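Novice: the sequence and its predicted three-dimensional model are supplied below.
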Amino acid sequence: MSSEPAPDREPRLAARVAALLAPHASLLALATLLVLTSTALTVAAPLLLQKIIDEALPAHDVALLGLLCGGMITAGFLSNLTSLYQGRLIYRVGQRVVHDLRMKVYDQVQRSPLTFFASESNSRTQSILVSDIGEISDTLTFSLQSLLLSGTGLLAAVGVIMALNWKIGLLSIVLALGLSLVNRRLARRRFMLTNLRQDRVADMMRRVEEDLSYLGVVAGRTLGRTGFQRGRFLAASLDTARLTFEERMAGRTGYAWFGSALACIPPAIYWVAGTAFPEISVGTIIIIAMLQMRLTDPIENLMLVSADIQSSLAVFKRVFAVMDLETDPSIEPSREERDGSAGTPLPRPPATLELDGIGYSYPGAARPALTGVNLTVRPGEVTMLAGPSGSGKSTLGLIIAGLLTPLQGGLRLAGRPVDPRQLRGVVTLVPQEAPVFNASIRENLLFGRPDATQDDLERVLGAVRLTSLVRSLPAKLDTVVGERGYELSGGERQRLALARALLSPSPILVLDEAVSALDVITGAEVHASVLHHCADRSLIFIAHRIPVLAHEDTVVLIDQGRVTEHGTHAGLLDRHSAYAHLVRSQTTVAAPAPAPAPVPDTAGQPDS
């Protein structure tokens, strides 16, 4: 993303900002009406003061003096009251717009293709959702309110001055226009600096996310690079501070000169009125001077608000860039999902999943990740996807789970074409780095099935051999596992994620290196227990370490995105195939496994 939009894009950017406010036009109109009322009441006070000076005081008219003073008090009270309510309206509109905008950005990112999350920094998304939209909140509340108050106050003051003496009023208008033109040039630099600063803030957040995470701290300490990590954060922080200072100070020198110039106006009015316009009354001269003094704050506020709005356009640009991201059509909610009506029910198990000529390529990749993959997954069968690193096994798992849309070929369930959205309703994937949330063990499990009972939770914990661990914890199931689950070991995190997947009602499970963090003995026991627990489900294993398989289990060997061997476990071993060589090289027991039985969850077993 460029640091500053092209000039011809600015009108379109402003139009999009205006479109955000359009649904709240009625509230904004009411707020504007209250601002006009407050401004009129504010202007009334000096006019009443003019009458006091020119008429009531010289004539010693107590009744008129009381009436005029009472009018000033009433005008001041009503002005502040209307100002209070218009502020409430502006804040309400601002927060509604910010909430809507934040949800639109969240939804847009959530609907983005899976490849977006691999290439885009999560800290940048966080910066936009929190920092950028937070700045927009300030713009839509404080800046918008200041714009309305200062703008109407300036117009009202100029109008009264014009009525009292049009020559001085004309001078005021010329001055305001001149300052506005100069301010536009000053604001452009602040616009550019704001955009650069937000990029640096995102970079700094990325450093914090990487270096101060559990894995970042471990890497820095074990490799002796903590000083390097601190140094690059220091550089990012200094750069952010420098840009923030330059942004805040941009145009401040000009504003100081303008303030000094405006401060010279009242003495000049007294001098001009006393020499060139002797016929003007004392009250009129004082009121003109007061109103000219009141021009100072609105003009300076308008200059600052204009700069804030100009700089906030850079923030809006970043937010709109996210809102314009390409989305994955398969993530879009269907009409049935939006209105809550039931769609056409998918075939439930037993049902056969067929992959026909599946092909996929990642953007910018030198070769396709998958080419012409054919595969049949029958109900209750175990399928093993094997192959070297980078062969395309995990990509195939993502396609089967409906997380990637194949670029060639298609998928069928029970003979009917099925799209990625429907696949996600019948397939659950457990990746090697499965997410564990900073919540309790119970909450992590219920994420897979919110209506699961206590018995359900205990059953899946037993299946992955976590019962003893949970019982040993002070809060049992309600123990919080920490950021990314780092209160648990790597193997415990993997088993917790696997237990969550076992809770899901999906008839097909894809386990991608789901027990890679376990030792050989524990991994074999969990594998056997999962087979028993999922006897009525289709299981697809993706692993470098081949688990114990039965004779009839299906094996698919993938190399450079193509299926090079496909058959049963026993059949491929008998042919002395590449798969057989892979199994022997890992010294995996090749004998057919007996009918698996539940493995008791005993304490004291090793875990990596």
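Specialist: All right, it came through fine.
Novice: can we go C-alpha only for contacts and neighbour counts from here?
Specialist: Noted.
Novice: burial of V470, as a residue count?
Specialist: 17 (other CA atoms under 10 Å).
Novice: which parts of the stretch 201-350 of the chain are helices?
Specialist: Under the criterion DSSP state H, counting those that start in this stretch, the stretch 201-350 of the chain contains helices at 214-222, 226-249, 252-263, 265-275, 282-323, 335-339.
Novice: what's the next secondary structure element after the longest helix belonging to the chain?
Specialist: Longest helix in the chain by number of residues, with DSSP state H as the criterion: helix 62-110. Using DSSP states H and E, the helix or strand that follows helix 62-110 towards the C-terminus is helix 114-119.
Novice: my guess is V526 contacts V464. True?
Specialist: Yes. Between V526 and V464 there is a contact at 5.4 Å, judged by CA atoms under 8 Å.
Novice: who's more crowded, the two?
Specialist: More neighbours surround V464 than the other of V526 and V464, with 29 against 23 (other CA under 10 Å).
Novice: how about TSV for the helices of the stretch 201-350 of the chain, with mean neighbour count and distance to D607 added?
Specialist: Formatted as TSV, the helices of the stretch 201-350 of the chain follow (neighbours: other CA atoms under 10 Å; distance: least, CA to CA, whole Å):
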stretch	mean neighbour count	distance to D607
helix 214-222	14	19
helix 226-249	16	29
helix 252-263	14	62
helix 265-275	14	81
helix 282-323	21	42
helix 335-339	10	42
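Novice: any chance of those in JSON lines, plus distance to N122?
Specialist: JSON lines is the format used below for the helices of the stretch 201-350 of the chain (distance: least, CA to CA, whole Å):
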{"stretch": "helix 214-222", "distance to N122": "15"}
{"stretch": "helix 226-249", "distance to N122": "17"}
{"stretch": "helix 252-263", "distance to N122": "35"}
{"stretch": "helix 265-275", "distance to N122": "53"}
{"stretch": "helix 282-323", "distance to N122": "13"}
{"stretch": "helix 335-339", "distance to N122": "28"}
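Novice: among these, which is nearest R442?
Specialist: Smallest distance to R442 across these (CA to CA): 22.7 Å, for helix 214-222.
Novice: helices of the stretch 451-600 of the chain, residue ranges please.
Specialist: Taking DSSP H, counting those that start in this stretch, the helices of the stretch 451-600 of the chain run over residues 454-463, 467-472, 490-503, 520-533, 569-574, 578-585.
Novice: try it against this one:
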Amino acid sequence: MRPTRLEKPAATQNNLKTIAALLPYLWEFKARVILALTLLVLAKVANVSVPLVLKEIVDALDQPRAELMLPVFLLISYGVLRLCSTLFGELRDAIFAKVTQRAIRRVAIKVFLHLHSLSLRFHLERQTGGVSRDIERGSRGISFLLNFMLFNILPTLLEIGLVLTILIGRYDIWFAGIIAATLLAYIALTLIVTEWRMIFRRTMNNMDSKANTQAIDSLLNYETVKYFANENWEARRYDEHLQAWEKAAVRNQTSLATLNAGQSAIIAIGVTLLMFLAADHVIAGSMTLGDLVLINAFMLQLYMPLHFLGFVYREIKHSLADMERMFTLLGENREIMDKPDAQVLSANRAAIRFDHVDFFYESNRQILFDVTFDIPAGQNVAVVGHSGSGKSTLARLLFRFYDVQSGCISINGQDIRDITQQSLRAAIGIVPQDTVLFNDSIYYNIAYGRPDATSEEVFAAARAAHIHDFIERLPLKYETVVGERGLKLSGGEKQRVAIARTILKNPAILIFDEATSALDSESEKRIQAELKRIAINRTTLTIAHRLSTIADADQILVMEQGRIIERGTHQQLLAANGTYAHMWELQQQEEIAQTKQPAITIRQPSL
């Protein structure tokens, strides 16, 4: 599909914005950039001087034998200029290397931090494999763009300008005219065909990202694939993207061959016309043999960088296409941002209030309706309800992963929208229902709660979470790697690591989101006792499914379809004989039924 007239200016504007975004990174090293550009000019002056010296050498040698003398100075000058044209270029690359690598590093970390600053909504919708591939290609594109724009396009244009100036000043205007016409035809062909070929490149990038996304998603869900014996199904899905990529890649390569053939034809025609004109002038006696060699050398000398210029232009367009997706990530709007005058949270003796909170993820599906409750400092408020009632949404809102649509959430009277996100999240610790660990050591995952903690503090947190003895029995102890998302650990072991991590963080506010759901009854009782101990004097929000774990909470909220329908202590709610009392009765009956059945233990694979 051809780009429309509106798309072309937009693409050009985006390319200019991308290039402009890189300029501050270049100017950080002013001295290096200026020195590199100086060496660039010197290298090109030396390069253009080589044919001039060669002409003098040929003319000096094109004499009768009686008058012939060895042009030693000219021969030495020829060798020195050859060396300088290469040496200055290598020095330029060495000096500029730090500028390029620093720019790549700065842009990469900027994208990385920006991705972490985006809302949970973005990360729930993202495709990790595609995002990682976009960043990888974009980083490579920066390196290519900086090096080749400055050190190939600019010097080539400089060299063309010098050659045309010399030809116009010393020879017939037709020589400069033929070279100028050849260059214009070459550049026009390159620009037109390259713009056409960009469609294939963008398709390749898109299919490459999709294939990578699908591959990573499939590998991350390896066990699920195996459970349903869907290896061939996954391979077919992967191959669908690869087929589209292959088709675009073939068209990309064949169009490149067409472009190269056209470029070579234009250069061949130009060189042939120049040689005819030069030979005619030599025969007429208006030019020497050295002049013919000079013009031929100039054309051949321009041919190589010009041919390379076509390649560079194509690759710069490809690099801009590669960077386009990465810089699109930087353009993603940060849904949750600190106000310019945001204050640091005063979390000492934290009291939490949800005040008439309404919230929806999508405008057509409201999750919370007029939710109001308080968690006094040092108390434990539990929330229960069926799946989808909005319990876990309360935790996400308290962390300010989303902003409420109406009402407000405050801590010690401070609206959480008026305080810095960093100070808010530093004051809250969570033990989630679904614990995801980093593919690193157990020590790293526990210490993640407070990276500057000492080893003894990490070990103490592990003991408090009743996982220290288990870790010590492992061959590598705390250096044991837990695998992707912690899959080498059982659910209960991952949960204990999460509890240890939260204990180590030592926050003022605690959130237990089904914190013991992955534990057996015996372990649950031990961990519950430990959680109660660490929750003393801390403000705690407990989201629970098993009502027996929250029977001693200071207050229990019962939620249904985003509304609080009951509230009170365990005894008060039982006495009310409402929804909570019914849930309690059902769970008690289930526990009695389980105790009468023979236990069937399915051991999860663990380290």
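Specialist: The structure has been received and is ready for your questions. Bear in mind the structure is a predicted one, so any value in this text is a computation, not a measurement.
Novice: can you calculate the TM-score here?
Specialist: The pair, once superposed, lands on a TM-score of 0.89 when counted by TM-score structural alignment, normalised by the length of structure 2; 583 aligned residues with a CA RMSD of 2.7 Å.
Novice: before we move on, back to that, ok, which of the helices of the stretch 201-350 of structure 1 comes nearest V583 of structure 1?
Specialist: Counting by CA to CA, V583 of structure 1 lies closest to helix 214-222 out of the helices of the stretch 201-350 of structure 1; the figure is 32.2 Å.
Novice: spatially central residue for structure 1, please.
Specialist: Geometric centre of structure 1, nearest residue: L129, 3.8 Å, by CA atoms, centre = their mean.
Novice: what lines up with that residue in structure 2?
Specialist: In structure 2, the residue matched to L129 of structure 1 (TM-score structural alignment) is I135.
Novice: pretty sure that match is touching I109, no?
Specialist: No. In this structure, I135 of structure 2 is not within contact of I109 by CA under 8 Å, at 10.5 Å.
Novice: picking that back up, just the helices of the stretch 451-600 of structure 1: most buried one?
Specialist: Mean neighbour count (mean count of other CA atoms under 10 Å) peaks for helix 490-503 among the helices of the stretch 451-600 of structure 1, with a mean of 24.
Novice: residues contacting the residue nearest to the centre of structure 1?
Specialist: R102, V105, Y106 (CA atoms under 8 Å, 6 or more residues apart in numbering).
Novice: quick one: which of those is most hemmed in?
Specialist: Among these, V105 has the most neighbours (other CA under 10 Å), with 23 neighbours.
Novice: follow-up on the earlier one: host element of the match of L129 of structure 1?
Specialist: Here I135 of structure 2 sits within helix 128-148, counting by DSSP H and E.
Novice: quick check: end-to-end length of stretch 377-389 of structure 2?
Specialist: 25 Å (CA to CA, to the nearest Å).
Novice: and the helices of the stretch 201-350 of structure 1: which comes nearest A40 of structure 1?
Specialist: A40 of structure 1 lies closest to helix 282-323 among the helices of the stretch 201-350 of structure 1, at 13.2 Å (CA to CA).
Novice: which part of structure 2 lines up with the closest one?
Specialist: Going by TM-score structural alignment, helix 282-323 of structure 1 sits over residues 289-330 in structure 2.
Novice: just how off-centre is that stretch within its chain?
Specialist: The chain centre lies 29 Å from the centre of stretch 289-330 of structure 2; the measure is CA atoms, centre = their mean, to the nearest Å.
Novice: that stretch vs structure 1, mean deviation?
Specialist: The superposed stretch 289-330 of structure 2 is, by mean CA distance after the TM-score superposition for structure 1, a mean 1.7 Å from where its aligned residues fall in structure 1.
Novice: what's the answer for stretch 241-255 of structure 2, then?
Specialist: Looks like 3.0 Å for stretch 241-255 of structure 2 (mean CA distance after the TM-score superposition for structure 1).
Novice: thinking again about what came up before, now tabulate the helices of the stretch 451-600 of structure 1 in CSV and tack on distance to D419 of structure 1.
Specialist: Listed next are the helices of the stretch 451-600 of structure 1 as CSV, based on distance: least, CA to CA, whole Å:
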stretch, distance to D419 of structure 1
helix 454-463, 30
helix 467-472, 38
helix 490-503, 21
helix 520-533, 28
helix 569-574, 30
helix 578-585, 32
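Novice: do you know which of those lies nearest M192 of structure 1?
Specialist: Closest of those to M192 of structure 1 is helix 490-503, at 44.8 Å (criterion: CA to CA).
Novice: with structure 2 superposed, average distance for the closest one?
Specialist: The superposed helix 490-503 of structure 1 is, by mean CA distance after the TM-score superposition for structure 1, a mean 1.3 Å from where its aligned residues fall in structure 2.
Novice: helices and strands around that helix, which ones?
Specialist: Applying 3 or more CA pairs under 8 Å, 6 or more residues apart in numbering; DSSP states H and E, we find helix 490-503 of structure 1 packed against strand 427-430, helix 441-446, helix 454-463.
Novice: in a markdown table, list those along with distance to S311 of structure 1.
Specialist: Putting those into a markdown table (distance: least, CA to CA, whole Å) gives the following:
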| stretch | distance to S311 of structure 1 |
| --- | --- |
| strand 427-430 | 44 |
| helix 441-446 | 42 |
| helix 454-463 | 52 |
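Novice: so who does I160 of structure 2 touch?
Specialist: Taking CA under 8 Å, 6+ apart, we find I160 of structure 2 in contact with L302.
Novice: please, which helix or strand holds it?
Specialist: Here I160 of structure 2, judged by DSSP H and E, is contained in helix 154-170.
Novice: now that helix and helix 289-330, what's the angle there?
Specialist: Orientation of helix 154-170 of structure 2 against helix 289-330 (axes from the mean of the first three to the mean of the last three CA atoms, to 10 degrees) gives an angle of 150 degrees.
Novice: tell me the buried residues in helix 154-170 of structure 2?
Specialist: Neighbour counts over helix 154-170 of structure 2 (16 or more other CA atoms under 10 Å) mark P155, T156, E159, I160, V163, L164, L167 as buried.
Novice: also stretch 552-560 of structure 2?
Specialist: Here stretch 552-560 of structure 2 shows D552, A553, D554, Q555, I556, L557, V558, M559, E560 as buried, counting by 16+ other CA under 10 Å.
Novice: stretch 446-453 of structure 1 too?
Specialist: Neighbour-count burial for stretch 446-453 of structure 1 flags L446, G448, R449 (criterion: 16+ other CA under 10 Å).
Novice: re earlier: now the helix holding I160 of structure 2 against helix 128-148, angle please.
Specialist: Helix 154-170 of structure 2 and helix 128-148 are oriented at 30 degrees to each other (the same axes, to 10 degrees).
Novice: can you give me how far stretch 130-141 of structure 1 is from the chain middle?
Specialist: 13 Å.
Novice: residues in contact with it?
Specialist: Counting by CA under 8 Å, 6+ apart, 90-91, 93-95, 98, 101-102, 198, 308-309, 312, 315-316, 319 sit against stretch 130-141 of structure 1.
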